[in-house]
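S.K.: predicted model, plus sequence, below.
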Amino acid sequence: MGPEEKAAVIFNTTFVHPVKFYISGFSNIPHVKYFYVFLCFVYIMTVLGNGFLISVIYLVKTLHTPKYMIVFNLALTDLCGSTALIPKLLDTFLFDRRYIFYEACISYMFFVLFFGSVQSWTLVTMSYDRFIAICFPLRYHSIVTKPAIAAMLFSVWVFVLSVIGCMVGLIDRLSFCSSLVVKSFYCDHGPIFRLACNDTSLNYIMGYVAFIVILCIPLVLIALTYVCISIELSRIASGEERLKAMKTCTCHLILVAVFFLPIVGTNIATVSSQIHPNARIINSTLTHTIPALLNPIIYSLKTEEVLNSIRKLCNINKISNKTSKNVNTLSLLY
C-alpha cells in the first residue's frame, strides 16, 4: 500500500461516528414514570402560559414597547426551549425509545443549549432596560428605543448561535469507539464528548468557554447593573420613591434567581463533590423546565401593565359577545 493510500485510509477512519446513542436517564428509581407525567404537566402549562403572554403582548398595542419586546423574546425562547427538550424527553422515557440517531442527537443538543443560552442573555438585556430606566430616567426613551432593543436581541441570537454552533460542531470531530451510553436525560454536551476515545481537550476548552460566556458573564453583568441601580437608589431621598423604583425590578430579580441559582448550584455541586447521577439529572431537568413555566406566571401576576392589558382584552371580548348577541336578537325580530 502506497503512502497516498495509507493517508486515505487514516483520513477515512479518523472520526468514527456511531449510528445511535443510548440515553440512560435515571437508574433504579421506582415509580419514575410519575416524574415524567409531572414534566408532561409542566410542558402543557408552559405552552399555555407563554403562548398566552405572547398573545397578550401581540394583541395589546400599549405593550408594543422596548421593554415588552424583551419579555416577548423571553417568552418565545421559553416556549421553544421547552418544546425542544420535553416532548423528546417524554418520548424517550415514557415510551422507552432510548436509542437516538447520531444526527438527531447532535440536533437535539444544539436546540436545547441554544434556547437556554438565549434566555440567559435575554435576562441581561432586561437588566440593561432596568438600569437605564432607574439610572438615566430622563434619557430612557431616547436610549431604549425599539430599533436599539431589536438590534440587541438580534445580536444575542447571532452571538449565541455562533458560540453554541461552534461547541456542538466540535462533537463531529470526535470518534466513539467504546461505550455509547449517554448518562443523562438528553443528548447533553459533557456526557457525550466524554465518551469519545480520541483527544477531547478542544471540547473541554470550548465547554468552559461556553460556560463562562453563557452563564458567568451574564450573571456578572446583571450583578453590576444592580450595583449601579443600588447606588442610584441610595441617592433618592424619599423612601417611597425608592420603593417604587425597586418594585419595577422585582419581576426581573425573581426571573434571574429562578434561572441562574439552580444552574450555578448544580455546577458547583458537580465540581466540588461527587453528586449522584440521579440527583444531577433531577436538578438539570428542573433547571431546564421550571423557569420557562414560572416566567409567564411571574410577569402576568406581578406586572400591573400586563394585568391591565389582560383585563382590557377580557372587557373587549365581553363587549364583542354582547354586540353579537344583540345583532342576533335583532335579526330574529326582523
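M.R.: Arrived safely.

S.K.: going forward, measure contacts between C-alpha atoms and count neighbours the same way
M.R.: Will do.

S.K.: near L293, how many other residues are there?
M.R.: Burial of L293 is recorded as 23 neighbouring residues (other C-alpha atoms under 10 Å).

S.K.: second structure follows, compare the two:
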Amino acid sequence: MKPNILSNDRDNARCYRGNEQNSSKLLGPMQYTMPAVNDTKFQPAVFLLTGIPGLENVHVWISIPFCLMYVISILGNSFILFIIKTDPTLHEPMYIFLSMLAITDLGLSISTMPTTLGIYWFHSREISHDACFAQLFFIQSLMLIESSVLLCMAFDRFVAICNPLRYTSILTTPRIAKMGLVSLLRGVTLIFPLPILLKQHRYCKDSILSQSYCRHANVMTMACSDISVNIIYGFFLTVSSLMLDFLLILLSYVMILKTVLSITSHVERLKALNTCVSHFCVVLLFYIPDTALSVIYRFVKNSSPIFLTVLGILYMLVPPLMNPIVYSVKTQAIRVRIIRVFVK
C-alpha cells in the first residue's frame, strides 16, 4: 500500500506542475497584470501640505503671529467696509472700488486660513484632491478679481487727475457696478478650467506641496502625466490677465505723471500725487510677490523650500493685512472717519 500511495503522490505532483505550466502558457502576459494592478506608485487620495520645513517643533509658536495677521486682516477689511457703508460722504467711485478690494481680501484670508492654521495647530497636513482643487479655484479666482479691481482703481485715479471735469459723468454708479461684475466674471471664467485640467492627471505617491494651501503652479508639478496643457494655459493666464493688468496700470501712471508734471503749482502737484500713493503701494504689494512665485515655480529648479514657503505665506497674508492699513493712513477721508469713530 505504501508504494502505491507514494506513486500516487508523485503522479499528483507531476499533474500539478503540468497544470501550472499549462496555465502559465495560456495566461502569457496576463500573469504580470496583478502586480501592476496592486502597484502603489499612484496615490490618488490626498496631497500633503507643508508648514515651514525644519521648524515643525515650533509650529505652535509660529502660528501665533500668523493667527494675529489673519485676525487683523479680517477685522481691518471688515472695518473699512463698515466705514464706507455707514458714511454717505464716502459713497464715491474711489471708495466703492476700495470696498471691492476689501471684500476680495476678506475672501483670500478666509480661503487660506483653515489649511494654514490647521497645519500649525493640529498638524493636519492632508487635503483631498477635490478640496485642494476647490481651494485652488477660490484663491486663483480672487487673485484675478483683485488684479481687475486694482486696474479699475488705476482707471479711477487716471480719470480723476487727467480728466477731472468728466469724472462724475464717466464713473457713474451703474458703470461702476458693471466694472465690478466684469471683474467677477473674468476671474471665475478664466480660472474655471484649472480644476478641470488638474483632475485629468494622475498624481504620484507622496505628493507634497511646498505651501500650506493649494496653488495651480505648485499642484500641477505633482502630476505623473504630461502637464503641457496646464503649463500653456497657466502662462496664458499670467500674460493675458496679471501681466496685462500690471502693464495697463503702469501706463495709467505714466499718463498721470505726465499730467501732474504739467501742473504749475507745486502744492497742487503734490496733492494730486498724494491721492495715488496708497494705490501704488497696494499694487506693488500685490504684483511683486506673485511674479516672484510664478517665476520660481516655472524656472528655478533647486529653490529653497523654506524660502518658497515663507514667500507663499507672506504673499497670501501681507496684502490683505496691509491694504486697509495703507488706505487708513494715506487716505484723509477714511482716516478722519476712523478717528471720529474711536473718539466717540
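M.R.: Looks like it came in fine. What you see is a predicted model; the values in this text were computed from it and never measured.

S.K.: center of the first structure - which residue?
M.R.: G116 (3.0 Å; C-alpha atoms, centre = their mean).

S.K.: residues in contact with that one?
M.R.: Residues counted as contacts of G116 of the first structure (C-alpha atoms under 8 Å, 6 or more residues apart in numbering) are T77, D78, G81, H288.

S.K.: which secondary structure state does T264 of the second structure sit in?
M.R.: The local conformation at T264 of the second structure, judged by DSSP: H, G, I helix; E, B strand; the rest coil, is coil.

S.K.: looking at the second structure, name the residue matched to the residue nearest to the centre of the first structure.
M.R.: Matched by TM-score structural alignment, G116 of the first structure corresponds to M143 in the second structure.

S.K.: ok, H64 of the first structure next?
M.R.: By TM-score structural alignment, H64 of the first structure lines up with H91.

S.K.: what's around the nearest residue to that match once chain neighbours are set aside, how many residues?
M.R.: Once flanking residues are discounted, H91 of the second structure sits nearest to I84: 6.8 Å by C-alpha to C-alpha, 6 or more residues apart in numbering. By the criterion of other C-alpha under 10 Å, I84 of the second structure has 19 neighbours.

S.K.: wait, I84 of the second structure touches M94, no?
M.R.: No: contact between I84 of the second structure and M94 fails when scored by C-alpha atoms under 8 Å: they sit 10.5 Å apart.

S.K.: so how many other residues sit close to the match of H64 of the first structure?
M.R.: For H91 of the second structure, using other C-alpha under 10 Å, the count is 13.

S.K.: N274 of the second structure versus that one, what's the distance?
M.R.: Separation of H91 of the second structure from N274 of the second structure (C-alpha to C-alpha, to the nearest Å) stands at 20 Å.

S.K.: what is the neighbour count of the equivalent of N274 of the second structure over in the first structure?
M.R.: Per TM-score structural alignment, the equivalent position to N274 of the second structure in the first structure is K247. Counted by other C-alpha under 10 Å, the residues lying close to K247 of the first structure total 13.

S.K.: could you do N57 of the second structure as well?
M.R.: 9.

S.K.: for the stretch 1-150 of the first structure, just list every one of the strands.
M.R.: 20-23, 99-101 (DSSP state E, counting those that start in this stretch).

S.K.: any chance of CSV for the ones you listed, columns distance to Q274 of the first structure?
M.R.: Formatted as CSV, the strands of the stretch 1-150 of the first structure follow (distance: least, C-alpha to C-alpha, whole Å):
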stretch, distance to Q274 of the first structure
strand 20-23, 21
strand 99-101, 27
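
S.K.: looking at these, which is closest to S273 of the first structure?
M.R.: Each of the strands of the stretch 1-150 of the first structure has some distance to S273 of the first structure by C-alpha to C-alpha; the shortest is strand 20-23, at 23.7 Å.

S.K.: which other helices and strands does that closest one contact?
M.R.: strand 99-101, helix 102-135, strand 181-182 (3 or more C-alpha pairs under 8 Å, 6 or more residues apart in numbering; DSSP states H and E).

S.K.: of those, which is nearest I23 of the first structure?
M.R.: strand 181-182 (4.8 Å).

S.K.: after superposition, how close is the closest one to the second structure?
M.R.: Strand 181-182 of the first structure, aligned to the second structure and superposed, deviates on average by 2.3 Å (mean C-alpha distance after the TM-score superposition for the first structure).

S.K.: trace V58 of the second structure over to the first structure, please.
M.R.: So, by TM-score structural alignment, V58 of the second structure is matched to H31.

S.K.: make that V318 of the second structure, sorry
M.R.: Counting by TM-score structural alignment, the partner of V318 of the second structure is I290.

S.K.: out of everything not next to it in sequence, what's closest to that match?
M.R.: Nearest to I290 of the first structure is V42, by C-alpha to C-alpha, 6+ apart, at 7.5 Å.

S.K.: what's the one you found aligned with over in the second structure?
M.R.: Superposed on the second structure with TM-score structural alignment, V42 of the first structure falls opposite M69.

S.K.: tell me the spacing between its match and L321 of the second structure.
M.R.: Distance check for M69 of the second structure against L321 of the second structure: by C-alpha to C-alpha, it reads 7 Å.

S.K.: alright, calling it a day.
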